[in-house]
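Novice: Just a sequence and a predicted model for now, questions to come.
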Amino acid sequence: MEGIDVEVTESATLVIVRAISEDFRAHVRGRLAEYCYGAVTVSEDLNFYSFEKTVAEFLRRYDPKPRTTQLGMAGELIVHVLMPLLHAELTSAAVYFNKEERSIKKGFDLTFLGSSDTAFWYGEVKSGEVSASSSADEKAASLIEIAASSLASMLDDAHHLSRWDAALNDTRLTLEGGYASTARELLRSDSETVRQGGAIRKRAVLAGAVMHELDHCEVTNEGMQQILDSISTGEDFADVRILVIQQDALEAVVEHLREVTIA
């Protein structure tokens, strides 16, 4: 896609968003409602869940939040938008919008059904800005480490199982037919295992949205490998996919959406 550089290894993907190109805009316009509400929901009433109405709802949620929360919301949105293009073997089963209220979504940030139909993946997204005294590699490593720790804790927590209820609800909004049935069966199995104090086979998608001016610094391939090596040598996950997205001006994505409500 024009304006986006992608470096892919077996388990890690580095994306540098250099510009919000027309291709990117077209992709967002065509799929934003599905990411926010779920493909099944949107297919039932395309007019009600139009792109323009979806943008307006995003901004109603985004604008009142403090800047750090806005960074997280926008970073997570970029991950939702780009994931289907970058990991075709994973079918998204997650909805971006929190359905009960206009607060930050509770539970798992991302959930996916694997291409084998026998694997379920859980994802966590962290976003942050690079300080003047730091580097993009350091920030990316920090974000992925926090995402890994947060997700591992959630997947071991037998006291707050409502996140699995939310994930099950998301499958009804995003998947159809056999895919939906398989995803719900896997989620219920994982939830019951954790409820009984057991350990599940944890497959993780860890995403970091690194915000900074690209002429200041960039994440390097060596930095990505160090992140991957660090996660792989741990014992938290049976399998992992790492996604790091660098964004020069995060506001450019949001301002593009804001233009829709003004036009």
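Specialist: Yep, that arrived. Everything numeric in this text was worked out from a predicted model, so none of it was measured.
Novice: alpha carbons only for contacts and neighbour counts from here, please
Specialist: OK.
Novice: how many other residues sit next to Gln196?
Specialist: Gln196 is flanked by 9 other residues according to other Cα atoms under 10 Å.
Novice: oh, I was asking about Gln225
Specialist: 14.
Novice: likewise Tyr179?
Specialist: Quick note: Tyr179 (other Cα under 10 Å) scores 17 neighbours.
Novice: Just to check, Gly3 is in contact with Glu22?
Specialist: No. The pair Gly3 / Glu22 is not scored as a contact, 9.0 Å apart, by Cα atoms under 8 Å.
Novice: Just the strands from this structure, written as ranges.
Specialist: Ranges of strands within the chain are 4-8, 12-17, 90-92, 110-114, 120-129, 203-211, 239-247, based on DSSP state E.
Novice: ok, structure two:
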Amino acid sequence: MIELIPGVTKEDYSDYVLYFIESLTEELKQEIRNRLVAVCHGVDQARSGRKIYSYKATVKEFIKRYKTSKNVSEERKKGMIGELLVHVILEMEGRFTTASPFFNMEERSFKKGYDVALFENKTNSLWITEVKSGEIQKGQKNASAAAIGLINTAKNDLKSRLNASNTSLWLNALNAAKVSMSDSNHQKDAVMKLLEQCADDSLEGNNSSDTFNVVLSATLFHPMSERIKATKVGQKYIRVVNENLFKKVYILIIQKETFEAVYNFLERETVDEK
């Protein structure tokens, strides 16, 4: 067990990693503050100095999206907080450069297409990420089973999308990369070329999931008194690899007790932030 920052520990097995958010410490809150604008809007926007891309405006926009109607489902709330935590953790770790913003650009609904496109800095390769978030479901006997259930859903979603001839998914990914990545980042051109090739292949019906690297991610909201077991995640990783659905697979799992604590923190920020 490694401490990433106070309040966040991880078990890293190279091909799969588990993060345990033990508490929403001041250090984690500060990481969220430092990264929120770039995560939600993109790097250049975060550096622009424009009021619309200020931390205060971004937090308020996050809250609006979270409360987009009076009857926002619990699943949407869990999904938003879960995906935000994945973005923040990925940014902290530095293995990948995020090539898609958290916010959907057109409206306050969920993004259409892939949750996150990632560029691996060491290998200059593209990774398509799907994030699933939730709590233990009826019939799931423990936290490990619940986490593996979320990973399975992510796997099936990507299998379906990456084998489909749906050019709009790749056009959305291209637009997202244009917004998210800095124009001064030399990696942006490489990402755009990779995504354009994916779009061309999709148009011609040549896309196949086994040509893509994927990150299958799950955020499980469950008491820390029962932790997800790395051995179970490792077994799931081997099963997914043996299905030969994807070129490479990386599994990222986060466990946190509740999703409300992160939202409550952000909501307080709209009042406290001057």
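Specialist: Happy to help now that I have it. Because the structure is a prediction, the values reported are computed rather than measured.
Novice: winner for burial among the strands of the first structure?
Specialist: strand 203-211 (a mean of 27; mean count of other Cα atoms under 10 Å).
Novice: and the angle for that strand with strand 120-129?
Specialist: 20 degrees (axes from the mean of the first three to the mean of the last three Cα atoms, to 10 degrees).
Novice: Quick check: strand 203-211 of the first structure compared with the second structure, mean distance?
Specialist: Superposed on the second structure, strand 203-211 of the first structure shows a mean distance to its aligned partners of 0.5 Å (mean Cα distance after the TM-score superposition for the first structure).
Novice: which residues of the second structure does that strand align to?
Specialist: Per TM-score structural alignment, the counterpart of strand 203-211 of the first structure in the second structure is residues 213-221.
Novice: hmm, who's touching the matching stretch?
Specialist: With Cα atoms under 8 Å, 6 or more residues apart in numbering as the test, stretch 213-221 of the second structure has contacts from 82-83, 86, 126-136, 143, 146-147, 150-151, 154-155, 246-259.
Novice: Over to stretch 126-136 of the first structure?
Specialist: 68, 71-72, 75-76, 139, 143-144, 146-147, 207-212, 217-219.
Novice: let's go with 7 Å and repeat that
Specialist: 71-72, 75, 139, 143, 147, 207-212, 217-219 (Cα atoms under 7 Å, 6 or more residues apart in numbering).
Novice: can you check stretch 97-108 of the first structure too?
Specialist: By Cα under 7 Å, 6+ apart, the surrounding residues in contact with stretch 97-108 of the first structure are Cys36, Tyr37, Arg61, Tyr122, Gly123, Glu124, Arg163, Ala166.
Novice: Likewise for stretch 146-160 of the second structure?
Specialist: Outside stretch 146-160 of the second structure, the residues touching it (Cα under 7 Å, 6+ apart) are 130-133, 136-137, 140, 209, 216-218, 220, 233, 236, 245.
Novice: which of those lies closest to Leu195 of the second structure?
Specialist: Within those, the smallest distance to Leu195 of the second structure is 14.2 Å, found for Ser209 (Cα to Cα).
Novice: For the equivalent of Val249 of the second structure over in the first structure, which residues are in contact?
Specialist: In the first structure, the residue equivalent to Val249 of the second structure is Val240, according to TM-score structural alignment. Counting by Cα under 7 Å, 6+ apart, Val240 of the first structure touches Ser11, Arg203, Ala204, Val205.
Novice: Could I get the contacting residues of Phe58 of the first structure?
Specialist: No residues are in contact with Phe58 of the first structure under the rule Cα under 7 Å, 6+ apart.
Novice: Show me what it lines up with in the second structure.
Specialist: Per TM-score structural alignment, Phe58 of the first structure is aligned with Phe62.
Novice: And for Ser189 of the first structure?
Specialist: Ser189 of the first structure maps onto Gln197 in the second structure, by TM-score structural alignment.
Novice: try Thr91 of the first structure
Specialist: By TM-score structural alignment, Thr91 of the first structure lines up with Thr97.
Novice: I'd like the distance between that match and Ala147 of the second structure.
Specialist: 25 Å (Cα to Cα, to the nearest Å).
Novice: From Lys229 of the second structure, how far off is Leu118 of the second structure?
Specialist: Taking Cα to Cα as the measure, Leu118 of the second structure falls 26 Å from Lys229 of the second structure.
Novice: Disregarding residues adjacent in the polypeptide, which is nearest to the match of Val249 of the second structure?
Specialist: In space, and not counting its chain neighbours, Val240 of the first structure is closest to Ala204: 4.7 Å by Cα to Cα, 6 or more residues apart in numbering.
Novice: Same question for Arg195 of the first structure.
Specialist: Distances taken as Cα to Cα, 6+ apart put Ala158 closest to Arg195 of the first structure, at 5.0 Å, once the chain neighbours are dropped.
Novice: Please name the residues that touch that neighbour.
Specialist: Here Ala158 of the first structure is in contact with Val194, Arg195, Gly197 (criterion: Cα under 7 Å, 6+ apart).
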